[in-house]
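**Student:** Fold the following, please.
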Amino acid sequence: MQAKRQSSDTWLDPVSKSRITCHNITWIRSAAFQCIQAGGDIYFDQIPRTGTMPHAHDFIEILFINTGGLTHRVNGERQHLTAGDLCFLRPDDVHALAPAPAFDQAEVLLLDADLDLLLALSAYLGNDAFLHRMTASVLPACFKLDPAATTALYERLLKLNSPTITAQTRGIKIKVLLGELYARFFADDANLLMESQVPDWLETLCAAMRKRENFAAGLPRMKKLACCTQGHLCKVFQKHLHKTPTAYINELRINHAAWMLADTPMPILDIAGELNFQSLSRFYTLFRKAYGVSPAAYRRLHAARRHA
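**Tutor:** So this is what the prediction gives:
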């Protein structure tokens, strides 16, 4: 049976091009689905333990678990979500909710938004890398928030859902929130490693490689710490970070070089040598690609700012 497809035309608010709903779910043994709307877009749902019907949308959806837990059936696989989990669904992901063994209830908030809002964000940032990262894997990306961040996001979503806010104001604030969430979780490698599908060993490896003595030692040190073949290492890096191990190491080196250029008097040639770049010309090429100026120009800019 083909999954039902929700349309933004009939589901989203036409002014804000978005919608926030809060669902207090109780799993029941009866076959009858019951829903009580408590005001606004707050619902108390009694759902058979067989789960909801599979469906997709033509808009994006952020699924947020505030309390409890559930099983997220998505694209033929299962994700086990608990309090603090944040799942970024793409248009046409086919998904449904089902009970988890340890939980009879769950409080779920859904932030739905027109895909055009993300495309506009991409144009504003001048970078669509986060869109590629969001859509790269078969399963939608999921991240775990700590308790304080969970409470903060929950309260923020409820305030955005208040009937006292105009649709225009709600639309603006939702755009700001979407920008924060997508930039936080998809623009920064460190946050990408929080994604629940990332192997624990990769997160541990990257944390170790962020130490100066390790990224300066380069790929041989990474292979030693990883305890796996270079082929497997490359495959995992491409899958989860969308770059090669060498590119990851060079980014760490270049960022550290920028700090040394700005805050130390060490000669540029010595910086390149200390961080084990293949040659000075290679260092210049990578630095200009990352910062848009040469190492020497970068140092002059920071020196001028200090004396301004």
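**Student:** contacts, neighbours, all on C-alpha from now
**Tutor:** Will do.
**Student:** Next, the buried residues of stretch 73-82.
**Tutor:** Going by neighbour count (16 or more other C-alpha atoms under 10 Å), the buried part of stretch 73-82 is 73-75, 79, 81-82.
**Student:** what comes into contact with stretch 291-308?
**Tutor:** 258, 261-262, 268, 284, 287-288 (C-alpha atoms under 8 Å, 6 or more residues apart in numbering).
**Student:** Closest one of those to residue 162?
**Tutor:** Proximity of these to residue 162 was ranked by C-alpha to C-alpha; the top entry is residue 258 with 45.3 Å.
**Student:** quick check, distance from the helix or strand containing the closest one to the centre of its chain.
**Tutor:** Remark: residue 258 resides in helix 245-263, with elements defined by DSSP states H and E. Helix 245-263 sits 23 Å away from the centroid of its parent chain (C-alpha atoms, centre = their mean, to the nearest Å).
**Student:** For it, name the packing helices and strands.
**Tutor:** helix 212-217, helix 219-226, helix 230-240, helix 268-274, helix 280-291, helix 295-307 (3 or more C-alpha pairs under 8 Å, 6 or more residues apart in numbering; DSSP states H and E).
**Student:** this one next, for a side-by-side:
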Amino acid sequence: MEIIQWTLPECEQESGAGDAFNANVRETSPLHTHDFYEIFYVNKGKAIHCVNGERIVVSSGAFVFIRPWDVHSYDSLNYSEFQMTSIGFTCDEAAEGFRWSQFPLSMVNVPKLPPHVMLNGAEKTEFENKLKGIESHPRGMERKRYFHSVFPFFIYILCNKIRQTETKQLQVMPPWLSELIEQMSQTENFVQGLPRLLECSSYSHEYIIRIFRKYLHMTPTEFINLRRINYAMGLVVQKKYHITDICYMSGFNNLSHFYAIFKKQTGYTPNEYLKVYGDNLEEER
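**Tutor:** Predicted structure coming up:
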């Protein structure tokens, strides 16, 4: 199965955001990824969201934040009706919105799966009204100004919902740790591995291990490997590189170790991943 790569049209980039309404699963895109962020909201019914190797039921009131590297599609669920609205926006718009809101972008970028929260009551009504407002504004500066006025609300709702499900310790994560996570989520940093993380942090290795376990419930190496494998998943579905090349491009120095970590995090070997999400890629050994 071919992975479709979507690009945000120039007219929608200039407008700040593009919008789409799907009246049923058949109207949604087949397995795809894109070079922009996207939020989608389930207006009505239920469906299965197939994303990054997982199958998750989404139902009315679901608000999902899709990152550029996520690979996803939708399947019907027991013939249930399904309606959704999606809003696409550039990486620059996402970064600016999170800076303005003072929430770290790492809150949505670090997890393997895109953040998925449920809205209800007054927040659901307000959210739907703001989505309709984006759709009703014509493309251009008028829509861009409106999107800039409502995007912080979307971020606030999402991040507060995320924090409600996190531990108290994670809610008081030190600012320097949030900044470090932001830095180490950049490709040029995580491919360099633990030495680069220690260089960016200026703290001792032992202290960094304690802090990562306390707030992220993982070691620094596990965090780095998570980012590397997320990156590798994107390279695999592009079908431009041999797996050996992807191994080294992602920062791994040993092909067997790369296979083991990839399987541990995704449930598939790289070639099995392509059997699910695309054509086989010749494996170099």
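**Student:** TM value for the aligned chains?
**Tutor:** Remark: TM-score between the superposed chains equals 0.55 [TM-score structural alignment, normalised by the length of the second structure]; 181 aligned residues with a C-alpha RMSD of 3.3 Å.
**Student:** thinking again about what came up before, where does the helix holding residue 258 of the first structure end up in the second structure?
**Tutor:** Mapped onto the second structure using TM-score structural alignment, helix 245-263 of the first structure spans no residues at all.
**Student:** where do the helices sit along the stretch 101-250 of the second structure?
**Tutor:** Assigned by DSSP state H, counting those that start in this stretch, the stretch 101-250 of the second structure shows helices spanning 106-109, 121-136, 141-164, 168-171, 175-184, 187-190, 194-201, 205-215, 220-238, 243-249.
**Student:** Can you say which of those helices is packed in most?
**Tutor:** Comparing the helices of the stretch 101-250 of the second structure by mean neighbour count (mean count of other C-alpha atoms under 10 Å), helix 220-238 ranks first with a mean of 21.
**Student:** now the angle from that helix to helix 205-215?
**Tutor:** Using axes from the mean of the first three to the mean of the last three C-alpha atoms, to 10 degrees, the inter-axis angle of helix 220-238 of the second structure relative to helix 205-215 is 70 degrees.
**Student:** Could you report the distance from the closest residue to residue 6 of the second structure other than its chain neighbours to residue 166 of the second structure?
**Tutor:** Excluding its sequence neighbours, the residue lying closest to residue 6 of the second structure (C-alpha to C-alpha, 6 or more residues apart in numbering) is residue 34, at 4.4 Å. Note on residue 34 of the second structure: its distance to residue 166 of the second structure, by C-alpha to C-alpha, to the nearest Å, is 29 Å.
**Student:** and if you look at residue 46 of the second structure?
**Tutor:** Counting by C-alpha to C-alpha, the gap from residue 46 of the second structure to residue 166 of the second structure is 26 Å.
**Student:** Residue 141 of the second structure too?
**Tutor:** Residue 141 of the second structure is 37 Å from residue 166 of the second structure, by C-alpha to C-alpha.
**Student:** Ok, residue 25 of the second structure next?
**Tutor:** 32 Å.
**Student:** which one of residue 34 and residue 166 of the second structure has more residues nearby?
**Tutor:** residue 34 (20 against 12; other C-alpha atoms under 10 Å).
**Student:** tell me, what residue is most central in the first structure?
**Tutor:** residue 185 (2.7 Å; C-alpha atoms, centre = their mean).
**Student:** quick one: contacts for the aligned residue in the second structure for it?
**Tutor:** Under the alignment (TM-score structural alignment), residue 185 of the first structure pairs with residue 158 of the second structure. Counting by C-alpha under 8 Å, 6+ apart, residue 158 of the second structure touches 63, 117.
**Student:** So which residues of the stretch 1-150 of the first structure form helices?
**Tutor:** Counting by DSSP H, counting those that start in this stretch, the helices of the stretch 1-150 of the first structure are 8-11, 115-125, 129-135, 147-160.
**Student:** ok, back up a step: tell me which of the helices and strands packed on helix 245-263 of the first structure lies nearest to residue 18 of the first structure.
**Tutor:** That would be, of those and by C-alpha to C-alpha, helix 230-240, which comes in at 29.0 Å.
**Student:** so that closest one versus helix 219-226, what angle?
**Tutor:** 90 degrees.
**Student:** export the buried residues of stretch 73-82 of the first structure to JSON lines and tack on distance to residue 111 of the first structure?
**Tutor:** Putting the buried residues of stretch 73-82 of the first structure into JSON lines (distance: C-alpha to C-alpha, whole Å) gives the following:
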{"residue": "73", "distance to residue 111 of the first structure": "18"}
{"residue": "74", "distance to residue 111 of the first structure": "17"}
{"residue": "75", "distance to residue 111 of the first structure": "20"}
{"residue": "79", "distance to residue 111 of the first structure": "19"}
{"residue": "81", "distance to residue 111 of the first structure": "16"}
{"residue": "82", "distance to residue 111 of the first structure": "17"}
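**Student:** Tell me how many other residues crowd the residue nearest to residue 249 of the first structure when sequence neighbours are not counted.
**Tutor:** Take residue 249 of the first structure and drop its neighbours on the chain: the residue closest to it by C-alpha to C-alpha, 6+ apart is residue 215, 5.8 Å away. Number of residues near residue 215 of the first structure (other C-alpha under 10 Å) recorded here: 25.
**Student:** Pull the contacting residues for residue 215 of the first structure.
**Tutor:** Residues in contact with residue 215 of the first structure (C-alpha under 8 Å, 6+ apart) are 209, 221-222, 249-250, 252-253, 275.
**Student:** So what's the residue count around the equivalent of residue 109 of the first structure over in the second structure?
**Tutor:** In the second structure, residue 109 of the first structure lines up with residue 85, judged by TM-score structural alignment. For residue 85 of the second structure, the neighbour count with other C-alpha under 10 Å is 20.
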